[in-house]
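Asks: Give me coordinates for this.
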Amino acid sequence: MSGQLQYCGIMTLASPLWIAARARLAVRFLRNPVRYCRKVDRRALTFPDPMEGMMHLLVDNNGVKLHVATHGLGTGKPLMLFLHGFPETWASWRHQIQEFAGQYELVAMDMRGYGDSDAPKGVKNYTVDHLVTDVLSVLKAVGHSKCILVAHDWGGTVAWHVAALCPEVVEKLVVLCSPHPAAFKDPKRFDGEQLKRSSYMMTMLSSVAEAHIRNTDFREVERMLVEAPFGARRTDTFSQQDIDRVKAALARPGSLTGGLNYYRAAIAQGTKWRVEAAERVYSSPVVAPTLLMWADQDLAFLPQMFQGEDKLVQQRTVVCLRDCSHWANQDRPEQVNAHIRAFLEGGKPVLGRPASTSNRGSMIMVNVSATAAAGGAASPRPGTPRLVPKQD
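Replies: Okay, here's the model as predicted:
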């Protein structure tokens, strides 16, 4: 009952935020109704892989198909597994794939609800226990028992839980612009100013905001990525093709709802629902060596959110990315790649290589039934693959 009351209290407090958000959206609409009502059909668009030799897999986790983009599988090299955040896809890691190709086996997931992955209906399908088992299923499918886990934004939240609850599968952890979940429980860090910065999350709960985003060609998503004050610092961070890829992915049936359900589930699992995985992260230390990067121009989080956690993150290196927005791995890829390389190799930073492009890879279906539960390692045996057409 207390959880239900707490949830109702949060929803009541969110009402003024929803009203304010509706007012802002109405003003933007009235300023340029033609632009906001314009709809673009991107279903026929295709998008190149960031480099040659990529393969695409579909992994089945108890009926939910997860799309992953891969490079170098089967070479026997360590696995680097990438998890993205809202509102992105696996392609947000294009700069890191180019940088570390040939040195690691690379796997970039479309998280459930995004891109070519399934978007199951219902908020309960997006609680953190499901998200953790998604990662374990992918790890099992690609034939590895552990990985270097690299994550951003919501992917970072999932990565913190994987590293804490399944320590045997994480060799090293890299997290960008995503505080440890315990930071949100600490009133010294999650203070009034941080609450203001996080208030946008409450607007994500609203079905009105979701409908507005969908019915205005995802213009609000584009603003968030490219326009001040939240957008990227560099004007060339996102090309028009990058924006079209994000919008095309969000336009898939159920995808926008799936992405927003991460926010809805996070509120619900902290109040009206009891999710064991969500509770255990506050008492289960991360033992893997961890690199935590935060951006000095990230309006989502104050620097204090990345402090503390000495007991919960035992081997931690914290790095500030200068003149960098929340979209760190895309906004300042040279900085990010150099810090990752230095962290993994223990040497001097090495700048990233120039980008290259190629045609799409093929897609393979991998069936993985019995997913390992959160808290146990996944078996490294993959399922039986079969070729299926890749859809962009």
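Asks: from here on, contacts and neighbour counts on C-alpha atoms
Replies: Noted.
Asks: Which residue ranges of the chain form strands?
Replies: Along the chain, counting by DSSP state E, strands occupy 54-61, 64-71, 79-83, 105-109, 147-152, 170-176, 290-295, 316-321, 362-368, 385-388.
Asks: Okay, angle between the third one and strand 170-176 too, please.
Replies: The one in question is strand 79-83. 40 degrees (axes from the mean of the first three to the mean of the last three CA atoms, to 10 degrees).
Asks: one more, for comparison:
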Amino acid sequence: MQIAARGLRFDVHVGGPDDGEPMLLLHGFPQHSGEWVHVLPALHAGLRTYALDQRGYSPGARPAEAADYRIAECVADATAVLDALGVDAAHVVGHDWGAVVGWQLAARQPARVRTLTAISVPHPRALGRALSTGFGQRARFAYMRLFQRPRLAERVLLGRDAAGLRLVLRGVPRDRVDTYVAPMRAPGALTAALNWYRALSRRDFADIGPVTVPTTYVWSDRDAAVGARAALACGDGVRGDYRFVRLTGVSHWIPDQAPGPLTEAILARVGRGTA
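Replies: Have a look, this model is predicted:
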């Protein structure tokens, strides 16, 4: 379905029983709601899922200015979509940038979040501490300097049959890569997705407090973007019930590479599976 919110139109993929507990799923870069395709069937046994194509990824929600992609705007989108759906509070699952939105939403508007399952990206405090106390995490984030360069990043990522974008997606099963690359070829789509990086500001994360809702953080030990120092410190930013799930031999693309263990972690958090 399409949801009109905040003067934009968001694509939301809905599934599961009408009376199931609501769950909002938030994707990351450079993917879209399709990254949940192997996770959703098990969730639909009892949950009503809303997989949102976020700002910049929904064609009808693609503002032109980089400043329009500040994380506060993306969080406001999530709450506005929940409002439009008539959902007071939802289980929230987010991967990559979707996890960033999930952390912000849970910390700043806990009444809207029943539980949080954050994938790959830890609590901003843990990430900030890792960035300030060691070179390792800063080196892992070096790619962001390219992503923040207008026009250059688009040429590097989409040139030569999107070789750069395919390199970013290294670790995603081959039959899934094209499902993510193809939408990024649409005029303005990649620029909109990169604007999340170009709008990034330390001010957006400086005052985030601890998360008090029940939370699971899922991290994989071959994640090229997030190192162990940041991942292991994630629990320091959570005051609610907390569970850390570490996957071995899996890269950053957990929903595509390890949908089974991820689904188990999600269901355990919402109380519909074994802990």
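Asks: Throw the strands of structure 1 into TSV and include distance to Ala14 of structure 1 and mean neighbour count, thanks.
Replies: Shown next, in TSV, are those (distance: least, CA to CA, whole Å; neighbours: other CA atoms under 10 Å):
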stretch	distance to Ala14 of structure 1	mean neighbour count
strand 54-61	34	25
strand 64-71	31	24
strand 79-83	29	26
strand 105-109	32	27
strand 147-152	26	25
strand 170-176	27	24
strand 290-295	27	23
strand 316-321	32	16
strand 362-368	40	21
strand 385-388	44	14
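Asks: Quick one: residues contacting the most centrally placed residue in structure 1.
Replies: By CA atoms, centre = their mean, the mean C-alpha position of structure 1 lies nearest to Gly85, the distance being 2.1 Å. Counting by CA atoms under 8 Å, 6 or more residues apart in numbering, Gly85 of structure 1 makes contact with His152, Asp153, Trp154, Gly155, Gly156.
Asks: Okay, buried residues for the longest helix along structure 1 please.
Replies: Looking across structure 1 with DSSP state H, the single longest helix is helix 2-31. Going by neighbour count (16 or more other CA atoms under 10 Å), the buried part of helix 2-31 of structure 1 is Gln6, Tyr7, Met11, Ala14, Leu17, Trp18, Ala21, Arg22, Phe29.
Asks: most remote residue from structure 2's center?
Replies: Farthest-from-centroid check, structure 2 (CA atoms, centre = their mean): Arg160, 27.4 Å.
Asks: which residue in structure 1 lines up with it?
Replies: Counting by TM-score structural alignment, Arg160 of structure 2 corresponds to Thr216 in structure 1.
Asks: Repeat that for Asp207 of structure 2.
Replies: Checking TM-score structural alignment: Asp207 of structure 2 goes with Arg280.
Asks: for Tyr242 of structure 2, same thing?
Replies: Counting by TM-score structural alignment, the partner of Tyr242 of structure 2 is Arg316.
Asks: tell me the contacts of its match?
Replies: Pro289, Thr290, Leu291, Leu292, Asp310.
Asks: Swap in 6 Å and give it another go.
Replies: Contacts for Arg316 of structure 1 were tallied using CA atoms under 6 Å, 6 or more residues apart in numbering; they are Thr290, Leu291.
Asks: Roughly how far does it sit from Gly192 of structure 1?
Replies: Going from Arg316 of structure 1 to Gly192 of structure 1 by CA to CA, to the nearest Å gives 27 Å.
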